[in-house]
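Novice: Kindly return the folded structure for what I paste below:
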Amino acid sequence: MEGLPVNEELTCRQLALKDMADASNVFRHAFDARLPWLASRHSPEEDLAFWSGYVFANCAIWGVGRQDELVGVIAFRENWIDQLYVLPQFQGQGIGARLLKQAKSAHYVLNLWTFQRNVGARHFYEAHGFLARRETDGAENDEREPDVLYEWCR
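Specialist: The predicted structure follows:
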């Protein structure tokens, strides 16, 4: 899959339960590509169960893509962004910003966690007005990876 041409029409829509396989695939490919030291900690079946169960039950989930090809996804709830992933070959094209705008339009305050070593994500969030509020040693996250809490206020 290559990046979208600049003039290619992208749509942003709220995702349904039937879209969770595509959402979990975007998550897994983006996560593994950007965080290779944490790659493949879960099976595709575990990813799908997580997205179809916990994420779908607790978050509004939006996706960006064209026709049947999902290239970016965000899951958010009151005051929190739980997930934001864009396929690597589509990054730098404004897709993440478009998804973030969807969450920002729905809430006055948003918090999120990202890993300290995920420099690209940190730069992205900081460029979009998020401020680092706290760093941890990762003892309380699933991956045991040092992380950072970000906050955005309208």
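
Novice: Going by C-alpha atoms from here, please, whenever you check contacts or count neighbours.
Specialist: Will do.

Novice: Give me the secondary structure label for Leu70.
Specialist: Each residue gets one of three states, and Leu70 gets strand by DSSP: H, G, I helix; E, B strand; the rest coil.

Novice: Helix, strand, or coil at the nearest residue to it once chain neighbours are set aside?
Specialist: Nearest-residue entry for Leu70: Val64, 5.9 Å, with adjacent residues in sequence omitted and distances by Cα to Cα, 6 or more residues apart in numbering. Classification of Val64 into helix, strand or coil gives strand, according to three-state DSSP.

Novice: Following up with a second sequence; could you model it the same way so I can compare the two?
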Amino acid sequence: MIRDMSMRQANADDARVLAEIHMQARAAAMPLLAVVHTQDEVFEYFRDDVIPGSDVWLASSPAGIAGFSARKEWELDHLYVALPFWRQGVGTALLHMAMLTVPRLELWTFQCNDAARQFYEGHGFEAVAFTDGSANEEREPDVRYVWEGPDDHV
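Specialist: Prediction:
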């Protein structure tokens, strides 16, 4: 676990770093995944859509932004950790933050992302659907996960 890690909500000024973490983490975790948007397009997406329309949390350390999550109601749309902070508890902390106020979380991840699948399954998520990827931009087979909190969760 990272010493002195803190959490805060994201604002528009964070869009550039979120886009960078998003693109770098995807490239490292899935080097063969099709890249369908430029860095500027991803930045605009985070600035104009994700940050104003989601509950976005940043994990920070004295060394910088360690990762982020973005949730809309019960849908966890994004959870990415900056490469220098992989396997240091950042993803778990962000996931727990997303789980705090909802009785259920749902998300998609790519079938080829073994690390993400192990991570979510290790935190109690269950795979409920597999697709051929025809409905996503990358045309990559994906998997739908669901987590159900305890009945008295919220």
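
Novice: what's the TM-score for these two chains?
Specialist: Structural agreement between the two chains, given as a TM-score (TM-score structural alignment, normalised by the length of the first structure), stands at 0.91; 149 aligned residues with a Cα RMSD of 1.4 Å.

Novice: can you pull the contacts of the residue nearest to Leu70 of the first structure?
Specialist: The contact partners of Val64 of the first structure, by Cα atoms under 8 Å, 6 or more residues apart in numbering, come to Leu10, Thr11, Cys12, Arg13, Leu70, Val71, Gly72, Val73, Ile95, Leu99.

Novice: Tell me, how many residues neighbour the first one?
Specialist: Yep, that's Leu10 of the first structure we're talking about. Counted with other Cα atoms under 10 Å, residues neighbouring Leu10 of the first structure total 16.

Novice: Map it onto the second structure.
Specialist: Under the alignment defined by TM-score structural alignment, Leu10 of the first structure corresponds to Met5 in the second structure.

Novice: how far away is that match from Glu138 of the second structure?
Specialist: Note on Met5 of the second structure: its distance to Glu138 of the second structure, by Cα to Cα, to the nearest Å, is 33 Å.

Novice: Read off where the helix of greatest length in the second structure ends up in the first structure.
Specialist: Among all segments of the second structure classified by DSSP state H, the helix with the greatest residue count is helix 15-29. Alignment note (TM-score structural alignment): helix 15-29 of the second structure is matched to residues 20-34 of the first structure.

Novice: try stretch 82-89 of the second structure
Specialist: Residues 87-94 of the first structure are the counterpart of stretch 82-89 of the second structure, counting by TM-score structural alignment.

Novice: do the same with stretch 48-55 of the second structure
Specialist: Under TM-score structural alignment, the match for stretch 48-55 of the second structure is residues 53-60.

Novice: residues contacting the match of Leu10 of the first structure?
Specialist: When contacts are counted by Cα under 8 Å, 6+ apart, Met5 of the second structure touches Ala59, Ser60, Ser61, Pro62.

Novice: one more time with 7 Å, if that's ok
Specialist: For Met5 of the second structure, the residues meeting the contact criterion (Cα atoms under 7 Å, 6 or more residues apart in numbering) are Ala59, Ser60, Ser61.

Novice: try Glu140 of the second structure
Specialist: By Cα under 7 Å, 6+ apart, the contact set of Glu140 of the second structure is Phe110, Asp132, Gly133.

Novice: Give me the buried entries from those.
Specialist: In the contacts of Glu140 of the second structure, burial by neighbour count holds for Phe110, counting by 16 or more other Cα atoms under 10 Å.

Novice: most centrally placed residue in the second structure?
Specialist: By Cα atoms, centre = their mean, the second structure has its centre lying nearest to Leu79, at 1.2 Å.

Novice: which residues does that one contact?
Specialist: Residues near Leu79 of the second structure by Cα under 7 Å, 6+ apart: Phe68, Ser69, Ala70.

Novice: how close does the aligned residue in the second structure for Leu70 of the first structure sit to Ser54 of the second structure?
Specialist: If you follow Leu70 of the first structure across to the second structure using TM-score structural alignment, you land on Ile65. Between Ile65 of the second structure and Ser54 of the second structure the distance is 18 Å, computed by Cα to Cα.
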